[in-house]
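In: Got a predicted model here, sequence first, then my questions.
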Amino acid sequence: KGKSLGPGLSYAALLAGFLRSCPDLLPECPLERLGSVFRGKRQKVELNKEDPTYTVRYLGNAVTLHAKGEGCTEEAVGKIWAKSEAGAGGAKMKLTLGPHGIRMTPCEKGARRPGHAYLLHRITYCAADRRHPKVFAWVYRHQVKNKAVVLRCHAVLVSKADKARAMALLLYQTSASAFDEFKRLKRQSDLRHVQQQLLGDAIVPLVPLRRLLNAKCPYRPPAERARCAPRLSSILEEEEEEALAAATPLGDPGRAAVLRLASDMRGCSLRG
């Protein structure tokens, strides 16, 4: 149906009537073909696809010595499978595979068991187990005290073996794509740094804000999420005054003026 301009009118009918009154404008173009240009077809386009979510049973985890390689999870999965009583003792969870890694949340609302997030850059290997085809497993680098690293194999039980293989393939493709993007952004950053050293900051143009916003790579976590990131804390102004008083010699005649100025500035900031 043509797009309507009003009661009883459409773009196709209006254009056809105009060309009939002026046949010399387009003598070789059929009116039906020209009118079909304005008969637009509505199409749905999904811009941001939601991350796939699966209902799984989390079987548990076990320490492993192998970070990657074919069959590196079989021994750990065997221990987890036996400990979970062949999958009967697993907790029901919602597992989401996204660009930042794996996220698991409990299915039941208000459950005591908290959710878990496994960052993509710390997942070293993933696969569907050969002995237990419905088990999807991954190896994760856990960071403990004093920056020590412990490798643990996590396993979940899904409803079908095909689903476990699809989850492993999706996570592998996501990790490979994110790592390639990380290397591309790293090369751009290194090249820009070399240009700034050779030519100077004034000659090298600034990076556009849109590129900075779109250049977030999921393979590299934000600084505030890293454990080694320094934590910021508020400093009381009274403590600043005490530190200033301790640093100022007792016989300094300007000490009282400095303290009075600091007190006035604190009062102005509180009133503002």
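Out: Now that the structure is in, tell me what you want to look at.

In: From here on, just use CA atoms for contacts and neighbour counts.
Out: Fine.

In: so what secondary structure elements neighbour the helix or strand in which residue 264 is found?
Out: Assigning secondary structure by DSSP states H and E places residue 264 in helix 255-271. In terms of contacts (3 or more C-alpha pairs under 8 Å, 6 or more residues apart in numbering; DSSP states H and E), helix 255-271 is packed against helix 237-247.

In: List the buried residues of the helix it packs on.
Out: Buried residues in helix 237-247, defined by neighbour count with 16 or more other C-alpha atoms under 10 Å: residue 241.

In: another one to put next to it:
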Amino acid sequence: MAVGDASPLLQEVLDQDRFERSKQQDIFLFNDSRQVLQRLYSVGFIGIHNEQSASFVFCHDGKDPDREFSGETRILVHPCYWLALATSKTRIKLEEAEEIHDEYEIEVTSESRSIRNKRIESLIQELNDIDEGMKGAYDFESWCVNALKIVFAGTLCNIEAHPNKISLQQRDVVGTNLGESKFWKRVLNDYKTRQVIFEIKNYKDLSASEYRQINSYLCNDYGAFAFIVTRAPNNNLEKGKELNWAKELYSEHKKVVIKISCKFLEKHLKKLRNPQKHDALDKELNSLLDTYVRRYFTIKAR
């Protein structure tokens, strides 16, 4: 079939957002269905029709291809997969399929991890190129949406920006809490939060208005828990300002708003280059929430 016909079929899979964590993270690292086709081509799953030789050419080196596909480019699933895919209908005759050209004379290697890491590095570099403040606000929000999707793949789904555009209260980014890790089960059980809000602020210092704004958002399925993502160098609350406002929100409304730095997201993107057996992100978020409950919200004796 033509690439233009294949792309929508792939996009249906890319949009599902319910695969297990490592697969979902890899999916989010693809920008679109064209990149998926390039990877399928690089491992020999599909071939490209060569107009000059009137045959399909297959590559098997596993490297990131530099070949661009147009909507009219004809592609073919390699015949060796037809039986496994229960393919009974095809526009190509078997004898024609036997004329395909497999480029096996090159060294067969696998660079999947390298390609994955390059995409992560590219995303991290994008953050460094975004200006703080109003000028880079839109780009920073877009970057955060991509980073949150990858970092929280398998635990939060349907992460999107401005999901309630027609509402008076337009939350920046919202994801659905699946309750499938210790931290997110805690958020769901203790704070009744199914829809998790991430307010995106492209600057370092927060004021009382940000906390008042997010307080108005927290009701119904949004529960009593949310995040504010900032350009601050770390997750620590500033004494006398952010600390007081976060404490007031908890003491008067029993709502928890946790500040996280974009550097926090960057750190956990970097960790994905060499995934660990234990969930470092879940452990750190649990520890961060403990810090709020045990230290920030504790009323000190006079």
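Out: In hand now; what should we look at? Bear in mind the structure is a predicted one, so any value in this text is a computation, not a measurement.

In: Now the TM-score, please.
Out: Overlay of the two chains. TM-score (TM-score structural alignment, normalised by the length of the first structure): 0.21; 93 aligned residues with a C-alpha RMSD of 5.9 Å.

In: and the angle from the helix holding residue 264 of the first structure to helix 237-247?
Out: With axes from the mean of the first three to the mean of the last three C-alpha atoms, to 10 degrees as the basis, helix 255-271 of the first structure and helix 237-247 are set at 170 degrees to each other.

In: Would you indicate which residues of helix 255-271 of the first structure are buried?
Out: By neighbour count on 16+ other C-alpha under 10 Å, the buried set for helix 255-271 of the first structure is 255, 262.

In: Quick one: the helices in the stretch 1-150 of the first structure, in order.
Out: 11-21, 31-36, 74-83 (DSSP state H, counting those that start in this stretch).

In: Can you say which of these is packed in most?
Out: Across those, averaging neighbours per residue (mean count of other C-alpha atoms under 10 Å) puts helix 74-83 on top, at a mean of 18.

In: And it, what does it pack against?
Out: strand 53-63, strand 149-157.

In: counting contacts, what elements does the longest one pack onto?
Out: Under the contact criterion of 3+ C-alpha pairs under 8 Å, 6+ apart, strand 53-63 of the first structure touches helix 74-83, strand 91-98, strand 149-157.

In: any chance of these in CSV, plus distance to residue 35 of the first structure?
Out: What follows is these, written out as CSV (distance: least, C-alpha to C-alpha, whole Å):
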stretch, distance to residue 35 of the first structure
helix 74-83, 65
strand 91-98, 45
strand 149-157, 57
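
In: Can you say which of the ones you listed is nearest to residue 179 of the first structure?
Out: Among those, strand 91-98 comes nearest to residue 179 of the first structure, with 14.0 Å by C-alpha to C-alpha.

In: now the angle between strand 149-157 and the closest one, please.
Out: On the basis of the same axes, to 10 degrees, strand 91-98 of the first structure is oriented at 110 degrees to strand 149-157.

In: Strand 91-98 of the first structure - contacts with which helices or strands?
Out: So strand 91-98 of the first structure, by 3+ C-alpha pairs under 8 Å, 6+ apart, packs with strand 53-63, strand 101-106, helix 161-199.

In: circling back to that earlier point, of all the helices of the stretch 1-150 of the first structure, which one is nearest residue 106 of the first structure?
Out: Taking C-alpha to C-alpha, helix 74-83 is the member of the helices of the stretch 1-150 of the first structure nearest to residue 106 of the first structure, at 19.4 Å.
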